[in-house]
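> pasting the structure only:
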């Protein structure tokens, strides 16, 4: 019989991470079914699972659909009340699941929850991808409690709470399966990056809630597939952020904000060129043209109702850098 919780780990050529972190997941997740959704890996990931982890259920996608499409395809084959979408480069801890489920069952309006996410290689600091819960500013820039842009805080208990957030991190993303499918899952066009923010924004537009709890903790390595200095990551973040805003922003803010962000992206591209190399400036340009190419389809997906007070901070980029 299927358990109430299904842990789904998306894998693409991640044999190293599976071998390193699956033992802790198996040790501390006895109350969940564990699946690996393989995105057509070309390494020996599937052979490793079959030989070393026989209790792990394997779903094999016919090609690499990316993070967004890979989960959409794989989760079609998983029956559970709650999904936990877990990166392969995450170490879990004792009793990491039950506080999440207790919070779900205490508040039926909650659609998605994330735990406290600390850095695997520096365990007293928050981790870039999620920290203590995702927020967004009035210009559409995502940030986290415990991490603003590249500045990450030490965990001193300042976020030891259970509170509503704007978005939950895809690195360890618990969601009711009904809410996931009511929104038709992730936007597969995103491929990777910010698809979980878009999904959470869509959920909030339907008056569903996103939460964080400090009672569950995981440790994330980060950059297991694309590191922070990857130009491809820059491209995906630029394109997907613009498409996400077009889908979800309230109309009075839509036109001026998209235009303003296009201008700020240009400034950021020059900064990236100086800090990294020309490939990152080119990635910003490609991101803009990728957004234009998706624009007709994105407009069709525009939400019928928007949260008018969607942001938690104002002018974050200017406060942070200036």
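On my side now, so go ahead. Note that the structure is predicted; figures quoted are calculated from it, not measured.
> From now on I want contacts and neighbour counts done on CA atoms only, so please keep to that.
OK.
> How about the residue in this structure that sits furthest from its center?
The centre of the chain is farthest from one residue, residue 51, which by CA atoms, centre = their mean lies 30.1 Å away.
> What residues of the host helix or strand of it count as buried?
For residue 51, the host element (DSSP states H and E) is helix 45-52. Within helix 45-52, the residues that qualify as buried by neighbour count (16 or more other CA atoms under 10 Å) are 45, 46, 49.
> The structure to be compared is supplied as follows:
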């Protein structure tokens, strides 16, 4: 039996230190036909120079401008498809991989024809007893994707293989045929919800499976809350929730609109509490608050078809505060 040709796409944007640690771990992975590609989203720092110097044998692709998660990954996916990839793994650059993580994913993906994507068990790097994500689910009542068993004890939870509805974008292994038949990631989201849309789009033909035998590590801090995210998170997560559900029926749209308004109000209040207790600086509060409400307004305008998504650089076009 032919050993599947695996391409791993690691996305980088102005973060060479994290990317280098991720690449060092991938170079130790035990798999015979492994190809590692770095997709750089037009970094403005010394990322490209540092990565090329440290990994001269790896292939590095560069976008002309920052096209977000989907645009960066699509650059790598296209390259992998053009170079005879059988399976393509999409990876954030803040992941650390054990040497034996890949084989259980490859076996699970190739042993069952109906399965198109597999997702590993993701633990926190700085607290390896806690789960970051043990498979994802798309939940309407939560208006988006949910990381299952987050912050739970990894010995007690997430230890059974199962079908899931969401393969989170931090790490997922995808069959070539999925991209060929269902298309690439949607670039209209820029960041957040592209994995939700992609998971739903491919589900009409392919299954998504959670594989707990494969364990990887995420460098995000355990217990991280939404109040600690970057200002861009507030815009894109709020906007894209409405954008994703804007194609659904009228009743779902009404529910998501009310949910988004209440969510924005509650986050605004909690941001205010954070600044009053000095857990959040004024500059960061101002950026986050502004982007949060801009995300809500733009999302509502997209929902009622007053505003259209374009492929222009959304950060520049929307004049977001980074």
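Everything's here; your move. Quantities reported herein were computed from a predicted structural model and do not represent experimental measurements.
> Let me see the TM-score of these two.
Overlay of the two chains. TM-score (TM-score structural alignment, normalised by the length of structure 1): 0.81; 287 aligned residues with a CA RMSD of 2.6 Å.
> if we can go back for a sec, what sits against the aligned residue in structure 2 for the residue farthest from the centre of structure 1?
Residue pairing (TM-score structural alignment): residue 51 of structure 1 is matched to residue 53 of structure 2. Residues near residue 53 of structure 2 by CA atoms under 8 Å, 6 or more residues apart in numbering: none.
> Check the gap between residue 53 of structure 2 and residue 16 of structure 2 for me.
For residue 53 of structure 2, the distance to residue 16 of structure 2 (CA to CA, to the nearest Å) stands at 11 Å.
> and what of residue 288 of structure 2?
25 Å.
> Comparing the two, which residue is more hemmed in?
The neighbour comparison of residue 288 of structure 2 against residue 16 (other CA atoms under 10 Å) goes to residue 288, with 25 against 19.
> just so I have it, where are all the strands in the stretch 201-322 of structure 1?
209-220 (DSSP state E, counting those that start in this stretch).
> again but with the stretch 1-150 of structure 1, I slipped
For the stretch 1-150 of structure 1, applying DSSP E, counting those that start in this stretch gives strands covering 5-11, 32-38, 57-60, 82-86, 90-92, 110-119, 122-126, 134-136, 142-144, 147-148.
> and residue 249 of structure 1, which of the ones you listed is closest to it?
With CA to CA as the measure, strand 134-136 is the member of these nearest residue 249 of structure 1 (11.8 Å).
> how big is the offset of that closest one relative to structure 2?
Average distance, strand 134-136 of structure 1 versus aligned residues of structure 2 after superposition (mean CA distance after the TM-score superposition for structure 1): 1.7 Å.
> which residues in structure 2 does that strand match up with?
Aligned by TM-score structural alignment, strand 134-136 of structure 1 falls on residues 136-138 of structure 2.
> What are the contacting residues of the matching stretch?
Counting by CA under 8 Å, 6+ apart, stretch 136-138 of structure 2 makes contact with 144, 145, 146, 147, 148, 164, 165, 166, 167, 168, 196, all of which sit outside it.
> re the thing from before, the helix holding residue 51 of structure 1 vs structure 2, average offset?
Mean deviation for helix 45-52 of structure 1: 2.4 Å (mean CA distance after the TM-score superposition for structure 1).
> List the residues that contact the most centrally placed residue in structure 1.
The structure's structure 1 has its C-alpha centroid closest to residue 170; by CA atoms, centre = their mean the separation is 2.5 Å. For residue 170 of structure 1, the contacting residues are 85, 86, 87, 130, 196, by CA under 8 Å, 6+ apart.
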